[in-house]
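Asks: Give me a model of this one.
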Amino acid sequence: MRKSRILKSIKDRGLKITPQRQLIAEVLEGNKEHPSAEDVYKKVIEIAPTVSIATVYKTLNSLADLGIIQRLDVGDSKAHFDPDTKSHSHFVCIKCRKIFDVYEELSIPEIDNGFKVLKGQAIYHGLCKDCENSQ
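Replies: This is a model prediction of the structure:
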């Protein structure tokens, strides 16, 4: 079995691999659905019903703060999480609310006034193919 990139990143930063972190990493690893904390929590409690939603929130936010996963604000008042930290954008369907990865070459704009851009997010909103075809 392939070693989890998320668990490896946690360990590389000197953090302990707790059972909760391991379970959350398993739920996230390879997940293309960009789940919210509530979505992750629902999957986690299927396996470990004693894990609290507070633990899930804290773990996801810690992983995002460390750059191990991405935290996304797609405009629906809750954070979504993406285990793919490679440079990419996102597309949100305004009808079905699905979030899609968009891999494209985007250059980081040069900003005057002494700013140094370290990271950014581009999130596009519109209709996915399925929703557009169903209209």
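Asks: use CA for all of it now, contacts and neighbours both
Replies: OK.
Asks: so which helix or strand takes in L23?
Replies: Using DSSP states H and E, L23 sits in helix 19-28.
Asks: on contacts alone, who are the packing partners of the very next helix or strand once past that helix?
Replies: Proceeding N to C from helix 19-28, the next assigned helix or strand is helix 37-47, under DSSP H and E. Judged by 3 or more CA pairs under 8 Å, 6 or more residues apart in numbering; DSSP states H and E, helix 37-47 is in contact with helix 19-28, helix 53-65, strand 79-82.
Asks: let's see this one next to it:
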Amino acid sequence: MIAVSLLSWSPPLAGVFAFGVLVGMVSMLIYWWLSPQEKIADVQQQAAVARKALQAYDGDDIRMVGALSKRAFGLSFLQIGLVLGPTLAAIVPMLAAAYWADQHYHLAERELFARGPSWCRSWHTAFWTPLCLAAITLKLRFGIK
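Replies: Here you go, the predicted structure:
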């Protein structure tokens, strides 16, 4: 397994860092593959138009405000519905990798950083920070919605 080789041949900090990058990339690719990107983009565009219409409304008809608000909120909740399943599926590799690394390498007992607050010296910082940065980089680079 890739994780075994990453965490066994390298210094602990480098291995955990590389493992975090790998898992972040895999998780974002899973999200990208499972999520309806075109539908999400369409709903985002419609929601932006609905919010602008609500902001631009200058009348005093409460029914019109209600209708505009309902449209804006409805589209926002539709977007949440579109991304919820793929997001939950993309979280699975992250949690599984974190659990596996913690159980197999007793990383919770090690301090990987010599300096800094005690709460950020553990493997969590070296794993979750590059994981998030790798996922965000992929998202921005490829325009993942």
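Asks: How close are the two chains, by TM-score?
Replies: The TM-score (TM-score structural alignment, normalised by the length of structure 1) is 0.22; 52 aligned residues with a CA RMSD of 4.5 Å.
Asks: returning to what we had before: out of the helices and strands packed on helix 37-47 of structure 1, deepest packed?
Replies: strand 79-82 (a mean of 22; mean count of other CA atoms under 10 Å).
Asks: Which elements pack onto that one?
Replies: helix 37-47, strand 70-73.
Asks: ranking these by burial, who's on top?
Replies: Ranked by mean neighbours (mean count of other CA under 10 Å), these are led by strand 70-73, with a mean of 19.
Asks: other SSEs contacting that one?
Replies: Packed on strand 70-73 of structure 1, when contacts are counted by 3+ CA pairs under 8 Å, 6+ apart, are helix 53-65, strand 79-82.
Asks: Please work out which residues outside the first one touch it.
Replies: Helix 53-65 of structure 1 is contacted by residues 10, 20-21, 24, 37-38, 40-41, 69-71, 81 when judged by CA atoms under 8 Å, 6 or more residues apart in numbering.
Asks: now, which of these sits nearest S89 of structure 1?
Replies: Of all the contacts of helix 53-65 of structure 1, Q70 has the smallest distance to S89 of structure 1: 11.2 Å, by CA to CA.
Asks: Could you report the separation of the closest one from F81 of structure 1?
Replies: According to CA to CA, to the nearest Å, Q70 of structure 1 and F81 of structure 1 sit 6 Å apart.
Asks: longest helix anywhere in structure 2?
Replies: Longest helix in structure 2 by number of residues (criterion: DSSP state H): helix 62-105.
Asks: got the angle for the helix holding L23 of structure 1 vs helix 37-47?
Replies: Between helix 19-28 of structure 1 and helix 37-47, the angle comes out at 110 degrees (axes from the mean of the first three to the mean of the last three CA atoms, to 10 degrees).
Asks: Helix 19-28 of structure 1 relative to helix 53-65, how many degrees between them?
Replies: 70 degrees.
Asks: Return the list of helices and strands in contact with helix 19-28 of structure 1.
Replies: Secondary elements touching helix 19-28 of structure 1 (3+ CA pairs under 8 Å, 6+ apart): helix 5-12, helix 37-47, helix 53-65.
Asks: Can you lay out those as TSV showing distance to G126 of structure 1?
Replies: Shown next, in TSV, are those (distance: least, CA to CA, whole Å):
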stretch	distance to G126 of structure 1
helix 5-12	31
helix 37-47	23
helix 53-65	26
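Asks: quick one: contacts for A53 of structure 2?
Replies: Listed by CA under 8 Å, 6+ apart, the contact set of A53 of structure 2 reads L68.
Asks: Next, work out how far apart it and L133 of structure 2 are.
Replies: Noted for A53 of structure 2: a distance of 35 Å to L133 of structure 2, by CA to CA.
Asks: still on that earlier bit, of all the helices and strands packed on strand 70-73 of structure 1, which lies closest to I123 of structure 1?
Replies: Per CA to CA, nearest to I123 of structure 1 of those: strand 79-82, 12.3 Å.
Asks: Can you identify the element that follows that closest one toward the C-terminus?
Replies: strand 89-93.
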